[in-house]
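[1] Have a look; sequence and predicted model below, questions after that.
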Amino acid sequence: MTIRPIVTAPDPRLREISTPVDGVDDELRALMDDMLETMYAAPGIGLAAIQIGVPKRVIVMDLAGEGEPPAPRYFVNPVIRNPATDLAPYQEGCLSVPDYYEEIERPATCTVDYLDYDGTPRTLEAEGLLATCIQHEMDHLEGVLFIDHLSRLKRERILKKLKRDRSAAA
């Protein structure tokens, strides 16, 4: 497994729409293993393939709490169905928008159809943090960042600071 560099805003690759994969094979499992290793090292709880520069419809996440054993989840070609009409707020952050956290409202529950690590079709009823996280990562597959759910002013302020930080680091 390899820890890969995480793409950060305002990198234009984060705005790409990810493409579906044909199926799960050893090459895709190696990508998911790298993604999981990268996410753990960051540290984070979810990562979309585009966040390491790979525009494929693949997500990994692990919502295990501190002191709990790892509980990795793999989502290949995920599709959200039946998002709830009631919204739930959550203080979100993102490995591609480092050091920024904002309250975002998303549907409180949803159903997700996907292929797992072995390529087996699955359906998941998600609620709470799981529902928030899967929707956040699904946004990445569509070229959307969590800051896109903020006001234009807040979003522009964050992006301006990220550009300034990137220039200072170069």
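    Good, I have the coordinates.
[2] okay, CA-based contacts and neighbour counts for the rest of this
    Will do.
[3] Now do the nearest residue to residue 4 once chain neighbours are set aside against residue 97, distance only.
    Computed as Cα to Cα, 6 or more residues apart in numbering, the closest residue to residue 4 that is not its neighbour in sequence is residue 38, at 5.8 Å. Look at residue 38 and residue 97: by Cα to Cα, to the nearest Å, they are 15 Å apart.
[4] structure B:
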Amino acid sequence: MRHGSIPGARGRVRPLSLLGDPILHGSCAEVTDFGPELAGLVEDLFATMYTAQGVGLAANQIGVPLRVFVYDCPDDEEVRHVGHVVNPRLIETDGVVMRGPEGCLSLPGLEAGTERYDHAVVEGVTVTGAPVTVHGTGFFARCLQHEYDHVEGRVYADHLTGWRHRRLMRQANRASWHR
């Protein structure tokens, strides 16, 4: 991406992988090739995320099982955070555990109260291989934990138990997009 360009402006919108697709439940591979294909993937992730009106998107959500995610997400003070992380590692979660509404572009139209820490730190690299550390609080911390889960082969439904999990699965089974 050129400095000053709008993320996703040169990207192509790709189909989303939906709940039930095995790619969402497998751990993603480390990125080893930092060439133009990776830059194109990040552009496509932004374009797809913006078209779907999301705040984050991981590569496996568009059918690519690599450890990459993008975000354009506010924190609780309405500060906007925009970026991407390649080969992310969730190195810290702390603070208060908050249950809040959480949705996912791979479960369109659904959400459930999901517990997340209100502070998270993710380390990784950029598309050029430069080290990056991202600190998130509040809603942005939720977003970072959610996207990290995706590269680990988890969706937010995997954090739910009891009636919350049963209700979400019933809603998913009735959804028009469910296979």
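    That came through fine. These numbers were taken from a predicted model, which means no experiment stands behind them.
[5] Show me what the residue nearest to residue 4 of structure 1 aligns to in structure 2.
    Using TM-score structural alignment as the criterion, residue 38 of structure 1 maps onto residue 48 of structure 2.
[6] before we move on, the earlier item: got the contact list for the helix or strand hosting the residue nearest to residue 4 of structure 1?
    Secondary structure assignment for residue 38 of structure 1, by DSSP states H and E: helix 26-41. Contacts with helix 26-41 of structure 1, where a contact means Cα atoms under 8 Å, 6 or more residues apart in numbering, come from 1-6, 45-49, 52, 58-61, 72, 74, 117.
[7] Then stretch 14-29 of structure 2?
    Here stretch 14-29 of structure 2 has contacts from 44-45, 48, 60-63, 65-67, 105-107, 150-155, 177-179, using Cα under 8 Å, 6+ apart.
[8] Which stretch of structure 1 is that stretch matched to in the alignment?
    Under TM-score structural alignment, stretch 14-29 of structure 2 corresponds to residues 4-19 of structure 1.
[9] Now the terminal residues of the matching stretch, how far apart.
    End-to-end distance for stretch 4-19 of structure 1: 20 Å, by Cα to Cα.
[10] buried set for that stretch?
    Going by neighbour count (16 or more other Cα atoms under 10 Å), the buried part of stretch 4-19 of structure 1 is 4, 6, 7, 8, 9, 10, 13, 14, 15, 16, 17, 18.
[11] Which of the contacts of stretch 14-29 of structure 2 fall within helices?
    Among those, the ones falling in helices (DSSP state H) are 44, 45, 48, 150, 151.
[12] if I read this right, the fourth one contacts residue 58, doesn't it?
    This points to residue 150 of structure 2. Yes: using Cα atoms under 8 Å, residue 150 of structure 2 makes contact with residue 58 at a distance of 6.3 Å.
[13] Same drill for those two, tell me which one is more crowded.
    Neighbour tally, residue 150 of structure 2 and residue 58, criterion other Cα atoms under 10 Å: the higher count belongs to residue 58, 31 against 26.
[14] what do we get in structure 1 for that one?
    Matched by TM-score structural alignment, residue 58 of structure 2 corresponds to residue 48 in structure 1.
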